[in-house]
Every structure is written in structure tokens, then in C-alpha cells.
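>>> The sequence and its predicted three-dimensional model are supplied below.
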Amino acid sequence: MKTWFITGTSRGFGRLWAEAALARGDRVAATVRDLATLDPLVEKYGDAVLPLRLDVTDKAAVDAAVARAIEHFGHLDIVVNNAGYGLFGTIEEVSEEEARAQIDTNLFGALWVTKAVVPHLRERGAGHIVQVSSIGGINAYANLGLYHASKWALEGFSQALAQELAPFGVHVTLVEPANYATDWSGASAVHATPLDVYEPARAARAARVRPGAVGVPTATREAILAVVDAEEPPLRIFFGRNMIEQATTEYESRVATWEAWREVSEAAHGTPEQ
């Protein structure tokens, strides 16, 4: 039996993964903004669920929630930073308030939870931190710039974190989902005030979405259990089809550009004085 701490469990991946954990006999500290959304889980699984009201942008509240979960269950094994949302809008369209809110939730929310749990996991010499990133954590598309900024930053600090925690027996995994039929782009998403000049770009992007390209969220339940049960879990894993092809195309393009500009790059090194 494992003990989980999962943020954003009212819907989407957070809810599905909490249900998957509970269904096999694990325990879950589930955080949400509205505790009423957890009533069905509590009714079904009783004391195996610890409902916690939490806004992940509030660092003091995060510290208190983590401490409460550890006090209640005795320890944590798996920590899932799932809370987040999509912000749609070009760089020009996104307001300062929208940009700050996106980074506060998607990046700093995950950072505060991570910082709160690391001393506990490090001292135990075991544990697994799962960061919910995205294909948008390694690639970038028009109209999602600030969302990508939050996920690229999450990827960076998590890769460093994995190296820092490896000597203590604590694992870190970045789960990078494709496009799934969750509220990420629906009710929970934020849309900046659009400018007409960018409508053609938005239409072109929408036209590239292929039939069948949207994943089925429930299919991720067994996948996340396989990841957290692995003796040597991956630092990164895609959830969804054709992700490796997208990543290969992206990185081949980067390498080709770097190669094309190699002469300028190396000239910029200069000649160190002997």
C-alpha cells in the first residue's frame, strides 16, 4: 500500500489517478479548491482519503497541507503535482495578470509542493515526485506561449531536482501528456482577449488537429500506476500516441539549426589567452 499526495483532484488526471490509487487499496491526500468535489471519493473510500482544501499558489497553505498529510498518514510515498490549467492567447494578447497567474499556478504551485515534500522524502530515503508536464514542455505552439513558459520551466527545475535527489533514493518523473479530452482546454482554461490579426494563425492551428489525436483520459490510469510502481522509473515519459515522432522532429530541427550556425557559434568562443 502506497500513500499519495495529489494536487488538483477535482477532475481530469488528478481525479482519475486518485481513483486508480484508491481502487487498488492505496491512500490519497487529495487537494482541491472546493472540498465538496471530493465527497464521492470520501463516501466510497472513507478514511483512505484525506480531503484538503488548497490553493497551490499559497505557499504557506501548501506547507500546511503537506504537513497535515504527513501527520495524518505517517508518511508520503508518491507526490503528484497535477494542479494547473491552460492559458490560450498570443504573447501580445496575454495580460500581465493572466501571465502571472499562469506562472504562479503551473510553475510556482508545483515548486512550493516540491519544496514542502523534499525534506520528508529525502530523510526517508525513498519516494517519487511526479510532475505533470506536457508535450508542450518540450515543444511550443502559437497561442500558448505562457503555458509553454510554465511547463518548460517545470521541466528544467525537475531535471535538476532529479540529479539532486538521486543520491537519497528519491525519484522524479515528468509525465508529458499529449492532447487529452480533459478540462485543460475546456472549462478550466483561460482565454486572453483576442486580437483579430491573430485569427488566421489560430484557425490554421485548429485545422491541424487530426481526428483521433485526442487521447482518452481514463487510459492513463494504468499508465500512471506502471510509472510509480517501477523500480527505476523514467525521468520523462510521454502519455499518448505519436509523441516520440513530434519530439524527434522538434529536436532534429534544433540540431540542424545549430549545425548551420556552427561557424558563428564557435567564432563567438574567441581565442583564450595562453
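Yes, it's here. Numbers count the residues shown, from 1 in each chain.
>>> all contacts plus neighbour counts: C-alpha atoms, from now on.
Fine.
>>> Who are the contact partners of the closest residue to Thr173 other than its chain neighbours?
Closest residue to Thr173 apart from its sequence neighbours, by C-alpha to C-alpha, 6 or more residues apart in numbering: Leu235 at 4.4 Å. Applying C-alpha atoms under 8 Å, 6 or more residues apart in numbering, we find Leu235 in contact with Gln159, Ala162, His171, Val172, Thr173, Leu174.
>>> what about versus this one:
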Amino acid sequence: MSKTWFITGTSKGFGREWATAALERGDRVAATVRDLDHLRPLAERYGEAVLPLRLDITDRAAVFAAVAQAAGHFGALDVVVNNAGYGHFGMVEELTEAEIRAEMETNFFGTLWVTQAVLPVLRAQGHGRIIQVTSEGGVRAFPGIGGYHASKWAVEGLSESLRKEVAHFGIDVICLEPGPYSTGFGGDSVRTSAEHPDYAEVRTATAITWTLGDPKATRAPILQLADTDDPPARAFFGTSFEPVAAEYEERLATWRKWQPLALSAFR
């Protein structure tokens, strides 16, 4: 049985690959972008199966209107993918107020607005699946990307509560945590703070060379997450498990070491 998707950020990267994957197998997709010209190839190829929507996800009223239009047009929404977002590079001290507010407005609040807008539709249906694209950076952190991490960790915490609130209504919530991919995150989609000279040595010492995955390789896995009868609360895409597991083992070891202190603070 075909599914109806609502996917944000479909001009390129993951969003474009996932919209294409869904359409290729006969599903229907409400695809949002800031510039509708980016969706012309999909509309020409898949016709009425795709509903192109111009949307700035930081505009809450516009988000609710777009979701209502999509639900009205297709009659249902089965899979909602909160994918739109961008990366921002800058040491914590380098972040300006405008930069961190913009990052949170898109990556966190944009995700929240879409989530709030689709929930009444999914509740009324008695089913639905929300896939929150957080990233490996939603469960671990690197120097120089603190603002980005803050936005993604916020989505993880929001989604953890949401999952427990909406399971009763037949709604699943998955935090999808991709590692580094060649999606433009470190290229033309990234924003950067002005560099403070005092951090030059730190920047050099902590520079990371990413091994990038191919976004096209995620097409089949995203369909599997949409279809499975046993959806995970969270899942990686890529090779993130081993380094993340090591970090969490280190956290557990630290908590255990300091457990006597924790208990001494109780009474």
C-alpha cells in the first residue's frame, strides 16, 4: 500500500534523495523547499504524485498552512520527515546572538513547528510516523560546532518526550542520526562565525577530516524505516556506532566513578 510523505528540505541532500526514493516506488510526497524551481524536475517526472510547497520552516503560521494544504490535497499523511536544517561552524565564544538564534530557529523551532502542525492530522488518523533528522551530532559533540550540536540535542530531547506522549495515538517517533555525508553540510549549506585569533591553535589541533557517505545509499534504508512494523526510537545512518558507543561507555564509567558523590548529595 502506497504511503504519503511530508518531507522538509527537499531541494538537495537527504531530502531530495528520500523524496525521490518514495516517488520511485509509487508513494506520494508533499515536498517543501524555499525555492520551488528546485522541485521542477520532480514535478515534471512524477506529476500529481508530488506536491511542491514553498516553505520557510521558521514561519510557524506558514508551516501550519503547508501541512493543512498537504493533508487536504492527499487526504492523509503517513510519514513526516523533519529534514530541513543547516550546519554552523564556530567556537562557542565566537557565536553571535544572531547566529545562534538563526540556528535554533531553523534546526529546533522549525522542527517543532512541523511536529506540532502534523500531530492533529496523525492523531485523527490513528497512525503516523515522524522521523526527526537529528544527526550523529545529536548524541555526541565536536569542538567548533557547538551551536549546531545545541540545536540537534534539543530536538533529541524534545522527541524523547514526544515519543512517550503520542505512542497511545498510534504515532511513532524516530530520531534518525546520520553521520557525515556529502550533503553540503560542510560545503555550500554551512555558515561560519568570524574566527577569534585566540582559537587558532585549538582550531588546528581539533580539525577533523570527515569520511563522507553517499546520500544515495540512504534511499533503501529510509524506506525501511518508513515501513517497518518495529520502528526504532533512534537509528544511525553510516558508521557512527563505534565512536558513539565508546563515548557512552566513557560516560557510564565516569558516572559510576562519581556515584558515591551523587548519593552523598541525596541525604
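Okay, I see it. Quantities reported herein were computed from a predicted structural model and do not represent experimental measurements.
>>> Got a TM-score for the pair?
Overlay of the two chains. TM-score (TM-score structural alignment, normalised by the length of structure 2): 0.97; 266 aligned residues with a C-alpha RMSD of 1.0 Å.
>>> Map the residue nearest to Thr173 of structure 1 onto structure 2.
Alignment note (TM-score structural alignment): Leu235 of structure 1 maps to Ala233 of structure 2.
>>> Against Glu247 of structure 2, how distant is that match?
Separation of Ala233 of structure 2 from Glu247 of structure 2 (C-alpha to C-alpha, to the nearest Å): 19 Å.
>>> Mean distance of the strand ranked longest in structure 1 to its aligned residues in structure 2, please.
In structure 1, assigned by DSSP state E, the strand with the most residues is strand 170-177. Here the mean offset of strand 170-177 of structure 1 against structure 2 after fitting is 0.6 Å, by mean C-alpha distance after the TM-score superposition for structure 1.
>>> so Ser185 of structure 1 touches Gly86, yeah?
Yes: judged on C-alpha atoms under 8 Å, Ser185 of structure 1 makes contact with Gly86 at a distance of 6.0 Å.
>>> okay, those two: which has more neighbours?
Ranked by neighbour count (other C-alpha atoms under 10 Å), Ser185 of structure 1 and Gly86 place Gly86 first, with 19 against 16.
>>> out of everything not next to it in sequence, what's closest to that one?
In this structure, Gly86 of structure 1 finds its nearest non-sequential neighbour in Ala189, 4.9 Å apart by C-alpha to C-alpha, 6+ apart.
>>> Tell me, how many residues neighbour the one you found?
13.
>>> I'd say it and Glu98 touch.
No: counting by C-alpha under 8 Å, Ala189 of structure 1 does not reach Glu98; the two are 11.3 Å apart.
>>> list the residues that contact both of these two?
Leu87.
>>> what do we get in structure 1 for Leu212 of structure 2?
Aligned counterpart of Leu212 of structure 2 in structure 1: Val214 (TM-score structural alignment).
>>> Quick check: the gap between its match and Leu41 of structure 1.
Val214 of structure 1 sits at a distance of 27 Å from Leu41 of structure 1 (criterion: C-alpha to C-alpha).
>>> and if you look at Trp112 of structure 1?
Computed as C-alpha to C-alpha, the Trp112 of structure 1 to Leu41 of structure 1 distance reads 26 Å.
>>> what do you get for Glu155 of structure 1?
Distance from Glu155 of structure 1 to Leu41 of structure 1, by C-alpha to C-alpha: 31 Å.
>>> the more surrounded of these two?
Neighbour comparison, Glu155 of structure 1 and Leu41: the larger count goes to Glu155, with 25 against 19 (by other C-alpha under 10 Å).
>>> Identify the residues contacting the more buried one.
Going by C-alpha under 8 Å, 6+ apart, Glu155 of structure 1 touches Ser133, Gly137, Leu174.
>>> first to last residue in stretch 174-182 of structure 2, what's the distance?
Start and end residues of stretch 174-182 of structure 2 are separated by 22 Å (C-alpha to C-alpha).
>>> okay, which residue is most central for structure 1?
Compute the mean C-alpha point of structure 1, and by C-alpha atoms, centre = their mean the closest residue is Val132, 2.1 Å away.
>>> For that residue, what is the corresponding residue in structure 2?
In structure 2, the residue paired with Val132 of structure 1 according to TM-score structural alignment is Val133.
>>> for the spatially closest residue to that match that is not a sequence neighbour, what are its contacts?
Sequence neighbours aside, Leu176 is the residue nearest to Val133 of structure 2 in space, at 4.8 Å (criterion: C-alpha to C-alpha, 6+ apart). Shown in contact with Leu176 of structure 2 (C-alpha under 8 Å, 6+ apart): Ile131, Gln132, Val133, Thr134, Ser135, Arg234, Ala235, Phe236, Phe237.
>>> Show me the longest helix that occurs in structure 1.
Looking across structure 1 with DSSP state H, the single longest helix is helix 145-165.
>>> residue boundaries of the helices in the stretch 51-200 of structure 2?
Applying DSSP state H, counting those that start in this stretch to the stretch 51-200 of structure 2 gives helices spanning 60-74, 97-104, 110-125, 146-166, 200-205.
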